[in-house]
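J.: sequence first, predicted model second:
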Amino acid sequence: MIQEEYDVIVVGAGHAGCEAAAAAANMGSKVLLVTMNMNTIAQMSCNPAMGGVAKGQIVREVDALGGQSGIITDKTMIQFRMLNRSKGPAMWSPRAQSDRMRFAEEWRLTLEQTLNVDFWQEAVTGILVENDTVVGVKTQLGIEFRGKAVVLTNGTFLNGLIHIGEKQFGGGRAAESRSTGITEQLKVLGFEAGRMKTGTPPRVDGRSLDYSKMEEQPGDEVPSKFSYLDTPALTKQRPCYITYTNPEVHEILKEGFEKSPMFQGRIKGLGPRYCPSVEDKINRFADKDRHQIFVEPEGWSTVEVYVNGFSSSLPEDVQYRALRKIAGFEKAKMFRPGYAIEYDFFPPTQLQLTLETKRISNLYFAGQINGTTGYEEAACQGLMAGINAHNKVHGKEPFILKRSEAYIGVLIDDLVNKGTDEPYRMFTSRAEHRLLLRQDNADLRLTPLGYALGLASEERMERVREKENQTAEVVELLKTHGIEPPEINPWLEEIGSATIHEKTRAVNLLRRPNVDLPALARVLPGLTLALAPYGPEALEQAEILVKYESYLVKEHQQAARVQELENFQIRGRLDYHAMPALSHEAREKLLKIQPETLGQASRISGVSPADVSVLMVYLGR
């Protein structure tokens, strides 16, 4: 096995590495997955949850393309909630609490049952490069594995440094060694590197908590799921809980500020803006006398509890004393303290949109090595890197998703064109076409693309065809189903909506903001009967298409206009310094990033619309 040449070698078995290995293998590549510890494959290093605002859309997109994260989440979740239901469908975001141990176990078993995946447990210390092309990896034991493409998904392990108060020690995760050698080699090869920081809260013994002093947060009454396949339905759920910090907690935490690695300057890397530590929160928001704490069980059977909202790198004794002043935590027993971790990353402007590096051919980066944070962001990058690594070594076209096609496309486009100097997290606000990129239609958008790649199965494609046909039939039914005033007016008066004076079509009533399809069907037996043959996904899809028809038309038109710039190719390396009409900043950024299209150029930070006009004139000539 050691002498065999692989199509794709994946370094790291976190969320990015697992998706990369599975995607390349399921498309037909011979894959080697190298990890420092096979017992921590797909470890949920931080919170035991998948999805959330915009992140849930990403998981559904990964699933629609033929990835595994949605399936594994469905098999191992202990609670499901659809967030933002009170807002429009573009904001609906699925989120699941996972059984942390079962999630990792299910991923490992899935990979072990994937025929084209081999495993090797050892640290990788460098890559093998010949003629500016990667040809394999070298391990700590000095073993060289040859491969046509390499995907690096090193997470927080590259020169990882853990901070707890004034104590610091090397590690890629609690009780796990860091990885050395790769950063140093990549710098020699000409790559630019930086440092980032993230953190995690303490874990506590759930048996020592008093849940009667907290607010229960149950899952949805009718829980949904992530995968579009027939994954198991969630029939029972574990509740989460909410409690709050208080002024006494804040005062105890402040006692540790003089030993805080963050406030004393020992941490050099920038942390995630949208997931600050508890000490950062009480320092930045001094006017707030309390902060929300989410109490999240880590599985069906374990008593370990994740204290979401209490991420900290303060001394362990300060964390412990402060925790015990939170309502419900008065007798809390701590399993392990929170900590901050610093690690190396490589600014993603050094990548192509395929996630292949510009300096070294056939070398791909995915996950936190690119400056992102979150399991979901890592998983989708791993999927895309795995797809493109497979395509490259088999002489196939690159696979790139547009910003109007997927949140995955938005994420990668943001990283490559804008870069990031702080951990990048996906939000719905980052997507200008978010009305098109809803969680409910990820299969309609992406499964045909995954099927064409050879990744999404025939079963998935058949489900999409059925959903499309059913949705079209429901929309047509709503346009033709007539409703008489006497049968609907009493209900319209009851909900405070204007009555009708002549026969109307169901579609006209459904367009009203205070009317939804299930409620309309409940008061109209004839409509209920007509809709009976159709599944819930088709009904939901049809309702959204009807209610937002005019907005969707405008959104598609806008996306088409943007696509005109995307279709304008910039071929070869241009000498932007020879274009004096460009601004000085634009010349620098364009020379560094070397965009492939005018659309990509227009999204580079520092490139103005005037600069794009100059480029259009130049390229037109």
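T.: Yep, that arrived.

J.: switch to C-alpha atoms for all contacts and neighbour counts from now on
T.: Will do.

J.: what segments of the stretch 451-600 of the chain are helices?
T.: With DSSP state H, counting those that start in this stretch as the criterion, the stretch 451-600 of the chain has helices at 458-480, 485-494, 506-510, 517-523, 525-531, 536-547, 549-566, 584-593, 598-602.

J.: got TSV for those, with mean neighbour count too?
T.: What follows is the helices of the stretch 451-600 of the chain, written out as TSV (neighbours: other CA atoms under 10 Å):
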stretch	mean neighbour count
helix 458-480	17
helix 485-494	14
helix 506-510	19
helix 517-523	15
helix 525-531	14
helix 536-547	19
helix 549-566	14
helix 584-593	18
helix 598-602	22
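
J.: dump those helices into CSV; add distance to Gln168 as well.
T.: Converted to CSV, those look like this (distance: least, CA to CA, whole Å):
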stretch, distance to Gln168
helix 458-480, 48
helix 485-494, 65
helix 506-510, 60
helix 517-523, 57
helix 525-531, 63
helix 536-547, 51
helix 549-566, 47
helix 584-593, 36
helix 598-602, 41
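
J.: so which of those gets nearest Arg238?
T.: Among the helices of the stretch 451-600 of the chain, helix 536-547 comes nearest to Arg238, with 25.1 Å by CA to CA.

J.: need the residues that contact that closest one.
T.: Contact with helix 536-547 is made by 89, 440-441, 467-468, 470-472, 474-475, 507, 510-512, 516-517, 552, as judged by CA atoms under 8 Å, 6 or more residues apart in numbering.

J.: below is an additional structure, to be compared with the one above:
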Amino acid sequence: MDFKYDVIVIGAGHAGCEAATAAANLGSKTCLITMDMNKVGQMSCNPAVGGIAKGQIVREIDALGGQMGLITDQTAIQFRLLNRSKGPAMWSPRAQCDRNKFSWAWREILENTPNLHIWQDTVKEIIVENGEIVGLKTWWEVTFHAKCVVLTAGTFLNGLMHVGKTMLPGGRMAEPASYQLTESIAAQGITYGRMKTGTPVRIDGRSVHYEFMDTQDGEADFHKFSFMDTSVRHLKQLQCWTCYTNEESHDILRKGLADSPLFNGQIQSIGPRYCPSIETKIVTFPDKEQHQLFLEPEGETTQELYLNGFSSSLPMDVQMAALKKIPAFKDLVIYRPGYAIEYDFFDPTQLKHTLETKKIKNLFFAGQVNGTTGYEEAAGQGLIAGINAHINCHGGEPFTLARDEAYIGVLIDDLVTKGVDEPYRMFTSRAEYRILLRMDDADMRLTERGYQMGLVTKERYELLKRKREEVERIIEFTRNYSIKAVLINDALETLGTTPLRHGCKLIDLINRPQLSIESMAEHIPALKRELDQIEDRKEEIIEAAEIQIKYQGYIERERIIADKLARLESIKIKGRFDYDSLQSLSTEARQKLIKIDPETIAQASRIPGVSPSDINVLLVLSGR
């Protein structure tokens, strides 16, 4: 059998689902190929979305017309806004989701997206002619022809799972690995390596002594992931719990290290440094007497619980014995042990910023095959790959995001410019323009671009326009409204801030850290009337206006810096120089520039090993 499509997406994880729906919604005839239709959008590890910087990525996906934010709001069983004690650049939404409902919600979207077909099978080979991908073959001996292919195979490429000395092939517990596809791609000159990740034990909640744990409650204010109106919590909101390991559990873990695949040479690949296994923690921090654990529900009605912080590939009996030394788990019963998994990934420096491979035209990579980890990073890449696959099929300018436009832009630029030597995870510290990339303004930054591209609906775009108008109206009112000291000083003293000596504009009062727009509205009837005119999403609009007022100076300063550096982004150098012949460059710079072949001077400046003096040489040769 032969099938023909514009875009084929291999793998229905978070990257694949976003890629397929984006391409299809833009008008490409699309096929999503998955091993198991019952595992689409599967949360292989923690059933949670968001977190530090990751939550910002999800809001960007949503602002561009992607699906993850909508599905997260629909299936959340606990929501929290992290880093509230810090400034808005650090605020990050996080939601615990019902694992099964999240997956099913994705399947409902996929099955009802026009132009999108699902095929259950495993891909074993890509078909390349004259340096361009033209199709693929599956294990069921079906040939697919395509103009573009997006690979989002996650941890399945030659996946190998480890529990103690036991090794089992697979891409996820109880699911087969994918074979031959890596080799088929590598035969075209694309290099690959091995990485490792892990997941913790799953616990039967009926065996837990919750009296020895502290509760961690969710929040119920207006914050959520999608900018669309999804404010109603659809599912029952649940607690999480915390506890700590102890010296007794550490002693058992230390005694088991000889049988740990991470320390006995069984696993050679590199794991995520920022999310270490429990055995790595006790080796790296030998003087630490305890490590915090988070017990999180897997769903609204299931007894299955996820033990965040206890990722491990130690033998089952060691995992169990160590956990039973913790009072909350003294009678522990588990569903399955923690395990590590090794898998193939491709060096992301072999990609363009569109996520198309440099060696094979119209072949795109997204997600963990690029050396990243995390559902959010995968989904953001999938969205960009799906958009650009559609553009390659039907024409148009490549769609990319700059580092001052989105965390997704930072993520992709880091991957294609710097490469990875461990699984990449997004942090706010990776972005040099954090104050410009806040969670609250992702729609302001990106929705218009999504609308112009055709992925954002008119309904969503109209919501953005109304929000922008309301925010600007409130800011303008505070800028022009005068306050008399005699009329406001009693209120200021009540609110714990210094009284006025003379009158001022309302915006000057709101700039004080002790005051807010809403606290001022309780004492200024004219302001209250202005706020009462807001018909929808009132809290969100007031928050957006207040952030712009309080942080305007920081925002403007960072924008000036970004605009100055944008000059280097405009200097195109791809294909202009024979770097090997430029002896005025350092040897390392020549090697790195040949490998990466950067698009611009700015990208060249971010390549590790390319020094400021090397950049000056390129500027002179560029006539700047």
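T.: Ah, there it is. Keep in mind that this is a model prediction, so the values were computed, not measured.

J.: tell me who's in contact with the residue lying closest to Ile41 of structure 1 once chain neighbours are set aside.
T.: Distances taken as CA to CA, 6 or more residues apart in numbering put Ala13 closest to Ile41 of structure 1, at 5.2 Å, once the chain neighbours are dropped. By CA under 8 Å, 6+ apart, the residues touching Ala13 of structure 1 are Leu33, Val34, Thr35, Thr40, Ile41, Ala42, Thr153.

J.: how about the secondary structure of Ala13 of structure 1?
T.: Here Ala13 of structure 1 takes the coil state, with states given by DSSP: H, G, I helix; E, B strand; the rest coil.

J.: any idea how far Leu32 of structure 1 is from it?
T.: Per CA to CA, to the nearest Å, Ala13 of structure 1 is found 11 Å from Leu32 of structure 1.

J.: repeat for Asp413 of structure 1
T.: For Asp413 of structure 1 relative to Leu32 of structure 1 (CA to CA), the value is 28 Å.

J.: check contacts around the residue nearest to Ala456 of structure 1 when sequence neighbours are not counted.
T.: Spatial nearest neighbour of Ala456 of structure 1, chain neighbours left out: Gly66 (4.2 Å); criterion: CA to CA, 6+ apart. When contacts are counted by CA under 8 Å, 6+ apart, Gly66 of structure 1 is found next to Ala23, Thr447, Gly450, Tyr451, Leu455, Ala456, Ser457.

J.: corresponding residue for the third one in structure 2?
T.: Going back to what we said before, that points to Gly450 of structure 1. Alignment note (TM-score structural alignment): Gly450 of structure 1 maps to Gly450 of structure 2.

J.: ok, the nearest residue to that match once chain neighbours are set aside to Phe3 of structure 2 distance?
T.: Nearest in space to Gly450 of structure 2, with sequence neighbours left out and distances taken as CA to CA, 6+ apart, is Leu64 at 4.7 Å. Note on Leu64 of structure 2: its distance to Phe3 of structure 2, by CA to CA, is 30 Å.

J.: what's the answer for Asp508 of structure 2, then?
T.: Distance of Asp508 of structure 2 to Phe3 of structure 2, given as CA to CA: 65 Å.

J.: Ala562 of structure 2 now?
T.: 47 Å.

J.: now Gly159 of structure 2
T.: Noted for Gly159 of structure 2: a distance of 28 Å to Phe3 of structure 2, by CA to CA.

J.: the more surrounded of the two?
T.: Gly159 (24 against 11; other CA atoms under 10 Å).

J.: mind listing what the more buried one touches?
T.: Pro169, Gly170, Gly171, Arg172, Ala177, Ser178, Ile341, Glu342, Tyr343, Asp344.
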